[in-house]
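Novice: pasting the sequence and the predicted model now:
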Amino acid sequence: MNRWDGRVVDYPAETVRRYREAGLWGTRTIADELHAVAATHPDRDAVAAHDGRITFGELDARTDLVAAGLTARGLLPGDPVLFQVTNRLDTVVAWYGVLKAGLVPVCTLAAHRGHEIGEISRRVGAVAHLVEAGARGGDLVAFAAEQQRDHPTLRHLLVLHELVAAPGGDPAAARATVEGIQRGLDPDGVAVFQLSGGTTGVPKVIPRRHAEYWYNSAAYARSWGWTPATRVAHLIPVIHNAGIVCAVHAAHSVGACVVLGTADLDVSLPLMAAERATHVLLGHAHYRAAAHPGFGAATAAVTQVVLSGAKVPPALFDELERRGLWSGQLFGMGEGLFLTTPPGSPREARATTVGVPLSPLDEIRVLEPGGDGQVPDGEIGELCCRGPYTLRGYVDAAEHNARAFTPDGFYRTGDLAAVREIDGLRCVSIEGRIKDLINRGGEKINAEEVELLLLRHPRIVAVAVVAMPDPRLGERTCAYVVADGPFDLADARAHFAALDVAKFKWPERIEQRDEIPRTQVGKTDKVRLQAEIAALVGPGAGVRA
């Protein structure tokens, strides 16, 4: 019996057959897909990072040895492994090594702390915790050791450098070990756990399966016309769904190289220039990259700039075009659906929409918010989707799944969208969201979760958390509070530190009020509060102490 039986929602058997007969889903595991690519392109660069480089042949051999080492430690196929690491060459090596050992990566963030890790690790029954020594923001090794205490399943603490640096062993024996493990895995079985942005509480767990997850990535690479000569620059966290789908797996599906940078443009732009990157994905936090003095050299060989994370300012498209850089948009989610404006899309579509679904078997509907009626093209409703790489349910979340999916299996994204026809192309524009989320430079912060955490402070009587506009990150978190006595940002920071909450979730502005405004039906009037904070902070918004 599979350990996830009854805990994850499977694709219907007839649907699996249809996807496979259409040539979308393959029959290999992700580890076997990498091995096949490495056999075809052994001497091509697989990863060029700020801390080193590796060819496909070297990556394949080294990850075999890492997998054999993990197996020798007593880790068993199906064991979940928390990944809490940053953008490094070793991170990619560890990723494939864990998959080759038949283990299941759980994609947490380096910024997560006990509030998140404690809940997520218990929900999936994590057996190992992989962390990076010397990571910015705290000692993750000590943190991981603390998380192991009194944990029912978390037995192994893995340190990134120690795991992948010069793994010993016999390469032939390691390859035989990996082949034996992979023969026992189901290509339609769980390969990876990604995390949602969440609308209530700690992020929900998203099961991604070998065949559909690799297909998602390969279809993404094909949508941009990538070849083995493509060099894909990636600057945002690589263990995010975007990092795996849009960079690691997508590039490797066609034998292309990942140019793995970091969020620091002073590090990443020189790397892009030296490695002659041909494609770069820019999130909202990097929308001002064109103003950096190193941007011109970094994009000298770039043929594609993909923008993702928020509505793209027209001035940014104009600036990229002035520089002779082709640009398009991407909308994607850990739950599945990707929309892109690939080469050949009209400029209006690329500048004003997120384009078309990635797969010919993706199905989208725009429904009346809260209902099942479909709205006409041009009208705004909730974007719903079903398809060959969109989940059918979160892990252990039957009650939530009943609300998050239509009766016929369409996922309710919570995003407001409209279908527009441009030059005969039916494109999707994203118009906002139903979900109460704050998009802080691509990190999704659940407003309700922050509200509940603030309400744990003994002086807080009432609270409403809303997004406030920010010129660099798109949005930051503002908390309106009613408190017994003065309550300021320093109080909030001390409270969240004591609760061991990831820093990106901490409120970045406190507005103290005598009461929280309500609508006529008694609900918190967040529309009013968002308008108020937008007027207060203006175009030069910053953090208020």
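Specialist: Okay, I see it. Remember, it's a predicted structure, so these values are computed and weren't measured experimentally. Residues are numbered from 1 along each chain as shown.
Novice: C-alpha from now on. contacts and neighbour counts both.
Specialist: Noted.
Novice: what residues does Arg420 make contact with?
Specialist: 377-378, 426-429 (CA atoms under 8 Å, 6 or more residues apart in numbering).
Novice: let's go with 10 Å and repeat that
Specialist: By CA atoms under 10 Å, 6 or more residues apart in numbering, the contact set of Arg420 is 349, 352-353, 355, 377-379, 426-429.
Novice: same question, Thr299
Specialist: The contact partners of Thr299, taken as CA under 10 Å, 6+ apart, are 269-270, 272-273, 276-280, 290, 305, 323-325.
Novice: now swap in Gly52 and tell me
Specialist: If you count contacts by CA under 10 Å, 6+ apart, Gly52 has them with 88-90, 260.
Novice: try it again with 7 Å
Specialist: By CA atoms under 7 Å, 6 or more residues apart in numbering, the contact set of Gly52 is Leu89.
Novice: so how far is Ala166 from it?
Specialist: Distance, Gly52 to Ala166, by CA to CA, to the nearest Å: 14 Å.
Novice: quick one: the helices in the stretch 251-400 of the chain?
Specialist: 265-275, 295-298, 314-322, 347-352, 398-404 (DSSP state H, counting those that start in this stretch).
Novice: filter the contacts of Thr299 down to the buried ones.
Specialist: Buried by 16 or more other CA atoms under 10 Å: 269-270, 272-273, 276-280, 290, 305, 325, out of the contacts of Thr299.
Novice: so His151 belongs to a strand, correct?
Specialist: No. Counting by DSSP: H, G, I helix; E, B strand; the rest coil, His151 is located in no strand; its state is coil.
Novice: quick one: the strands in the stretch 101-250 of the chain, in order.
Specialist: Here the stretch 101-250 of the chain has its strands, by DSSP state E, counting those that start in this stretch, at 104-107, 128-131, 156-159, 190-195, 205-209, 231-234.
Novice: please point out which parts of the second one sit buried.
Specialist: Going back to what we said before, that points to strand 128-131. For strand 128-131, burial by neighbour count (16+ other CA under 10 Å) applies to 128-131.
Novice: second structure for comparison follows:
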Amino acid sequence: MQPLNRIDGVVYPDAEKARFYTGCGAWERRTMGQALRDAAQIAPDQVAYVCDERRITFAQLDAVTDRLAAALRKLGLRLHDRAMFQMGTNIETAIALFGCFKAGVIPVCSIPQFREIEIGTLAKLTQPKGYFVQKDAGGNFDLLSFAADMAKRHDIPHVISTGGETVEGVHTLDDLCAESLPALDTSDEFSAGDVAAFQLSGGSTGVPKIIPRFHGEYLAHGRDWCNQYEMEAGNIGIWALPVLHNAGMLFSIVRAVIYPATTVLMPRWDVARYFDMIEREKVQFAFTIGPHAPAIASYPHVAKHDLSSLKMLFTLMGAESIERATGVCSTNMFGITEGLILTGTPGASAEIRHGSIGMRCSPHDEIRILQPGGINELPVDEVGELCFRGPSSLQGYYSAPDINAVSFTPDGFFRTGDMVRARRIDGELVYCFEGRMRDNINRGGEKFGTEDIEHLIARHPAIADGKVVAMPDEIYGEKACAFLIAREGCTLPTVKELGAFLLEKGLAKYKLPERIESCDSFPVTRVGKLDRAALRALIAEKLAQEASK
């Protein structure tokens, strides 16, 4: 299906591809808003979301988001205007998202951890007209005051807040949802082929890359993934991570309306409460990543909880230890916002579920393992770069022609920069993750590049030069380590001092280096370029030596 209204800077699938994917069912023929309306008709009294002690049914969610969509248009937001999001994991976020989907306003899926650098860059790229913010989503950081300040700096006319007191000139979500206005008819404005959301990609640079996700494509992507776990209407899932991440959108937003299905939302992570909620709500499907996985696997009181409702638990890595600890069928998986998901299935052997990241979800996904940086395809059992194309593949980053020029093979396969090895296990072609080519860091599921950190480090008066690389961590998978060269006659800052300096410059807290290594020079390759691999190996070896003492 072709879009009714195109956005400059968005790369759309060509007409032939659109006809094929729509015709074979690889894309849905409806919008996100229509999917919610359908869910409300099918199961009006079923609970859509549970959060703490609050519940909302699909009929209630449909009605309140109709009111919000109309209120957003009355406020002055128009078709395909962008809205920045900095909200937490709660029902208000779901309401705000579906209100935008129905109004044709495009959420820019930021996260509460972003600060001046990230929000400023996104604002310049997307020119948002709205800003949804949850005051208390930033912990001790006042997100509302921050959002109001950023809105002034970047000429964002409408700030909408939830979670506590507001400030002058800021609208509240509750007030907008309380307005009684005629429902919108947007059938001639946008369709399943139009942009639903701007998702963000973590990468090797400090500049956020924006990924347009389309209504029908996004719905089908979530459907094909969740169908791998044999989900059904009425199933209950639990989500304890950011809703605005791509995984959060697919599991807690798309999954909810596709089936329809109930989602238990956890605003704050607490492993004991996680198990309590699984038991209380009779959760059947649980998804976790990053530091939550080892916390689940090491929770000492699993036996005290009734987990008999759980059918499947899926995680990016660590499925074997989770299954051993809980007795629940668990699988590793792989997901990338650019449009590919790989996963094991309930019927797969433990070797597949635990020893790989699984297999493709859509029969239309094409996967190639290529020689890194090249176009030669490698045979099974050889390690190479994971490249793919398919119904949910990125067509091109938003307004980024230079990046797009190097992100795809000549025949349209997206280059992930991830190294994998294909294997045949039990007759299935599965994939094993072997690391990354690029220099981004994955701290508990938050991926970020090092360019912006190094740029700010260079401003420190005591530092002559600094490079940041990933170092291994048992809980978060990776953390940032800074290799620093001191200016002559100066003493390098401590980790705490450097962190305070970077925070003051506007860097997000989760990007802060958590270890400093002093050095006189940086290793280089044979052609004289910085050898980041050598720096990563150096800190990994040092950490291993320290752990063995």
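Specialist: Okay, I see it. Not measured: the values here are computed from a predicted model.
Novice: can you pull the TM-score for these?
Specialist: The TM-score (TM-score structural alignment, normalised by the length of the first structure) is 0.93; 530 aligned residues with a CA RMSD of 1.9 Å.
Novice: before we move on, the earlier item: same list, the helices of the stretch 251-400 of the first structure, but as TSV with distance to Ile434 of the first structure please.
Specialist: Output for the helices of the stretch 251-400 of the first structure, formatted as TSV (distance: least, CA to CA, whole Å):
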stretch	distance to Ile434 of the first structure
helix 265-275	33
helix 295-298	36
helix 314-322	25
helix 347-352	20
helix 398-404	12
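Novice: tell me which of the ones you listed lies nearest to Gly189 of the first structure.
Specialist: Closest to Gly189 of the first structure of the helices of the stretch 251-400 of the first structure, according to CA to CA: helix 398-404, at 19.2 Å.
Novice: where's the closest one relative to the chain centroid, distance-wise?
Specialist: Taking CA atoms, centre = their mean, to the nearest Å, one finds helix 398-404 of the first structure lying 22 Å from the centre of the chain it belongs to.
Novice: average distance between that helix and the second structure?
Specialist: Comparison of helix 398-404 of the first structure with the second structure after fitting gives an average deviation of 0.5 Å (mean CA distance after the TM-score superposition for the first structure).
Novice: so that helix corresponds to what in the second structure?
Specialist: Under TM-score structural alignment, the alignment places helix 398-404 of the first structure onto residues 401-407 of the second structure.
Novice: got the contact list for the matching stretch?
Specialist: In contact with stretch 401-407 of the second structure (CA under 7 Å, 6+ apart) are residues 396-397, 414-415.
Novice: still on that earlier bit, possible to save the strands of the stretch 101-250 of the first structure as JSON lines with distance to Leu316 of the first structure?
Specialist: Listed next are the strands of the stretch 101-250 of the first structure as JSON lines, based on distance: least, CA to CA, whole Å:
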{"stretch": "strand 104-107", "distance to Leu316 of the first structure": "31"}
{"stretch": "strand 128-131", "distance to Leu316 of the first structure": "37"}
{"stretch": "strand 156-159", "distance to Leu316 of the first structure": "40"}
{"stretch": "strand 190-195", "distance to Leu316 of the first structure": "30"}
{"stretch": "strand 205-209", "distance to Leu316 of the first structure": "33"}
{"stretch": "strand 231-234", "distance to Leu316 of the first structure": "19"}
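Novice: let me know which of these is tucked in deepest.
Specialist: Most buried of the strands of the stretch 101-250 of the first structure by mean neighbour count (mean count of other CA atoms under 10 Å) is strand 231-234; its value is a mean of 29.
Novice: any idea how far the equivalent of Ala285 of the first structure over in the second structure lies from Glu434 of the second structure?
Specialist: Structural correspondence for Ala285 of the first structure with respect to the second structure (TM-score structural alignment): Pro291. Using CA to CA, we find Pro291 of the second structure at a distance of 20 Å from Glu434 of the second structure.
Novice: of the two, who's got more company?
Specialist: Taking neighbours as other CA atoms under 10 Å, Pro291 of the second structure and Glu434 compare with Pro291 leading, 16 against 13.
Novice: hmm, the more buried one is touching Tyr476, no?
Specialist: Yes. Counting by CA atoms under 7 Å, Tyr476 is a contact partner of Pro291 of the second structure at 4.8 Å.
Novice: still on that earlier bit, show me the contacts for the match of Ala285 of the first structure.
Specialist: Shown in contact with Pro291 of the second structure (CA under 7 Å, 6+ apart): 444, 475-476.
Novice: export those residues to TSV and tack on neighbour count, secondary structure and distance to Lys496 of the second structure?
Specialist: Output for those, formatted as TSV (neighbours: other CA atoms under 10 Å; DSSP: H, G, I helix; E, B strand; the rest coil; distance: CA to CA, whole Å):
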residue	neighbour count	secondary structure	distance to Lys496 of the second structure
Gly444	18	coil	20
Ile475	15	coil	20
Tyr476	18	coil	19
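Novice: what's the end-to-end length of stretch 242-258 of the second structure?
Specialist: 20 Å.
Novice: ok, the residue nearest the centre of the second structure - contacts?
Specialist: Nearest to the mean C-alpha position of the second structure, by CA atoms, centre = their mean, lies His245 at 2.7 Å. Contact analysis of His245 of the second structure by CA under 7 Å, 6+ apart lists Cys109.
Novice: what lines up with it in the first structure?
Specialist: His245 of the second structure maps onto His240 in the first structure, by TM-score structural alignment.
Novice: what's the end-to-end length of stretch 328-348 of the second structure?
Specialist: 14 Å.
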